[in-house]
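**Q** Pasting the sequence and the predicted model now:
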Amino acid sequence: MSPLSSNAPHGQSPLRTVQVLGGGNAGSSAHVRSLAEGLVARGVRVTVCAPEEADRAHDFTGVGAEHVPVPRSSDPASVAALRAACADADLVHAHGLHASFRAVLALGGRATPLVVTWHGRARAEGARAHLLRLLERRVVRTAAVVLGTSSDLVDRARRRGARDARLAAVGLPGRRRTPPACGPTADPDRPRAKVRAELGTTGRPLLVAVGSLDRHRGHDVLLDAARAWRGLDPQPLVAVAGEGPLRPVLQRRIEDEDLPVRLIGHRDDVPGLLAAADLALLTSSWESRPVLAQEALYARVPLVATRVGGVPDLVGDAAELVPYGDAQALAATVVTLLTDHERREQLRERGVRQAATWPTEDETVAQVLSVYDELTQPRPLT
């Protein structure tokens, strides 16, 4: 019997793992919460080292994990707090580049196995890009196993010198194996018609994009494409959910060019927005396993996305893919879909089938447990 069984064999103590989070990525934080819940349910002791705000947002203690507050900073005090938390761990699992680097510093050459999951990639230019490459190399050469959430992240880890890099199974938290036969129901107090009325899209198509208002999200390209939709009748409205540093710039363009786009800020009701949408748009320069793409396919909402990173592998033939930065291709694809009911229905059905191939939360936990099992040995009772 594996030492990772929920009921540890006689003479063995439960595995103790430390999950290390930087706290800056909502997707990786949600993944760690889901992973912690599954591990605890199987008898594994889990400590999550993450900033206080990450625990407030994701409630790691609510699923049975211990939370140790560790700031995102790599200063000596932060590393010392992490070192203390990892002192009696059987295995440390860090999520993201910066959290992984802090884990490397905290372990300081100890024999404790380190597993690293890369959920995305850091972006930088010039001297900072060189520094990031050095950090990546240090992390992957220290880690026993690197898990990448997309094949290009696995390839990146191998290029940096990883001894063992594998594709991670990452289920979308809270999702079943089989998507619903129709889109997820919005909050009962906010049905589809009410959401569309609130956004001013009664009698006109609603296009939904979700993501921080940062340069790599491609919102400038989205606005370029929106110019082509001004002449449509009825004119579609693009609702962009998210906040970020580019909001003033984007808002100025929307007003100056009279674009059919609304910046609606941070929203907690993205499934409800998608349930009200005619199309979902993803225009980023790079993504691994974007939550928007997964939610759109689950919701049976036709998706137009950029052909970047892990997106093609994630969506298969269940979405329309366009080159990043090509506003003309984006505009033309949206116009075609809005006028082609049969193609939209085809994408909805393909989306259901594609979503059924994605790993569940249980399968995600099972893969991680199998990795842990490889790296740990039976432990005597203390």
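**A** Received the coordinates, thanks. This is a predicted model, so every value here is computed, not measured.

**Q** only C-alpha atoms for contact and neighbour calcs from this point on.
**A** Noted.

**Q** can you tell me the helix or strand for the residue nearest to residue 79 when sequence neighbours are not counted?
**A** Counting by C-alpha to C-alpha, 6 or more residues apart in numbering, residue 79 lies nearest to residue 106, which is 5.5 Å off, once chain neighbours are set aside. Under the criterion DSSP states H and E, the helix or strand holding residue 106 is helix 97-107.

**Q** After that helix, which helix or strand is next?
**A** Next along the chain after helix 97-107, taking DSSP H and E as the criterion, comes strand 114-118.

**Q** another one to put next to it:
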Amino acid sequence: MRVLHVISEMGSGGAETLVAGMVLASGAVGWESGVASGGGHRADALRARGVPTFTVPVARRTATGVLRAAAATRAAVRRFEPDVVLAHNVSATLVARLAVAPGRALPVVTVCHGLADADYRGAARILRHTARTVVAVADATADRLRDAGFEDPVVIPNAVFPQPPTIPRVVVRSALGVAPHVPVALCVARMEPQKRHDVLLDAWAKLPGDAVLLLAGDGSLRTGLTHRCAELGLTDRVRFLGTRADVPDLLAAADVTVLTSDWEGMPIAVLESMAAGRPVVATDVSGVRAVLADGGLVVPPRDPAATADALGALLFDPPARTTAAAAGLAAIRLRHDPHTFMRSYDELLRASIGGSRR
């Protein structure tokens, strides 16, 4: 089965991480995979491993942008000749649907990785006309889609494709200028409004001691966040690392991870942290509570004081970290196994090719 993944970009985001994992695991279920995207370091890495990749301009929210992306995707479809298109999120679905030649029975299956609350109704309207099947990455995402008018999403919880660290913990910390005994929290997230780094910085300012916060990611808010960090007197306790391709090594260096988003689907950063044995502090949004189970602590969104309390409870209490880490690993093995995940997608895509909606 030839599967073409269509996604806006292939940088460091959660959906991009999932696509890369699916592509590299696809041989085990009998797929030949290709990726059509706006590029990024994950696309470069896949290309280096022989995966067919196709450059598609990012479809900005304009008619011209969508049509340009659709034309490039149409060329990718002609070259790769897929049996099914797996489109990641709504804009990629619209582009993929426009790219498929009229009358051609090429199914487009959508993966909905999560949306802001205000976007669900518009997304459901588009998906009713563009996708044969819609996969929701969490029960909460499926519920939002149903409430918005898309009646029958299929739920396949995200999996994590574990990657061991390549460098010992002490070496990573040394390179980051962090002493072996210092408590370290890691946030892996794009610096965009959804992720609410401002809340995280306000929380970090409330924590005592010499703990260090690592921020892995980049985006439109970085300059403002750097200034906010200085205003709070946190320059010596926060490291802005930019976009990183070595997240497994950063996880090895950390004691806890943190995510203060306003909304999520089923965040890959949380799953990766749990799989690496690192407990998580995250906001109680959408599917996060179900993912964490006992593998960390959930806090209300936009609440720096609660976030600081939760971080302190794990950063400065090694036995609590150990207990949460063990629970997180058990949850990953039980509910987010990559083999089960790939088999579920394999069955779904083959059914789509056969003409079945589900």
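**A** Sure, I can see it. Everything quoted here is computed from the prediction, not taken from an experiment.

**Q** After superposing, what score do the chains get?
**A** Remark: TM-score between the superposed chains equals 0.83 [TM-score structural alignment, normalised by the length of the second structure]; 344 aligned residues with a C-alpha RMSD of 2.9 Å.

**Q** coming back round to it: against which helices or strands is the helix holding residue 106 of the first structure packed?
**A** strand 16-21, helix 76-85, strand 91-95, helix 126-142 (3 or more C-alpha pairs under 8 Å, 6 or more residues apart in numbering; DSSP states H and E).

**Q** please redo it, this time with the cut-off set to 7 Å
**A** Contacts defined by 3 or more C-alpha pairs under 7 Å, 6 or more residues apart in numbering; DSSP states H and E place helix 97-107 of the first structure against helix 76-85, helix 126-142.

**Q** can you list contacts of it?
**A** 20-22, 74, 79-80, 82-83, 94, 116, 118, 135-136, 139 (C-alpha atoms under 7 Å, 6 or more residues apart in numbering).

**Q** Touching, residue 302 of the second structure and residue 200? I think so.
**A** No. Residue 302 of the second structure is beyond contact range of residue 200, at 8.8 Å (criterion: C-alpha atoms under 7 Å).

**Q** List the buried residues of stretch 242-251 of the second structure.
**A** Burial within stretch 242-251 of the second structure, assessed by neighbour count using 16 or more other C-alpha atoms under 10 Å, is assigned to 242-243, 247-251.

**Q** among those, which are in helices?
**A** Using DSSP state H, 247-251 are the members of those that sit in helices.

**Q** all strands for the second structure, in order.
**A** Counting by DSSP state E, the segments of the second structure that form strands are 2-6, 32-37, 53-55, 84-88, 108-112, 133-136, 154-155, 184-188, 212-216, 238-242, 256-259, 280-283, 296-299.

**Q** from the middle of its chain, how far away would stretch 7-20 of the second structure be?
**A** Mean-position distance between stretch 7-20 of the second structure and its chain equals 7 Å (C-alpha atoms, centre = their mean, to the nearest Å).

**Q** oh sorry, the question was meant for stretch 138-151 of the second structure
**A** For stretch 138-151 of the second structure - counting by C-alpha atoms, centre = their mean - the centre lies 19 Å from the chain centre.

**Q** hang on, isn't residue 282 of the first structure packed against residue 302?
**A** No. Look at residue 282 of the first structure against residue 302 with C-alpha under 7 Å: they stay out of range, at 11.2 Å.

**Q** Compare those two (neighbour count), which wins?
**A** Taking neighbours as other C-alpha atoms under 10 Å, residue 282 of the first structure and residue 302 compare with residue 302 leading, 31 against 27.

**Q** my guess is that one meets residue 277, correct?
**A** No. Using C-alpha under 7 Å, residue 302 of the first structure makes no contact with residue 277, being 9.0 Å away.

**Q** Show the contacting residues for residue 11 of the second structure.
**A** By C-alpha under 7 Å, 6+ apart, the contact set of residue 11 of the second structure is 40-42.
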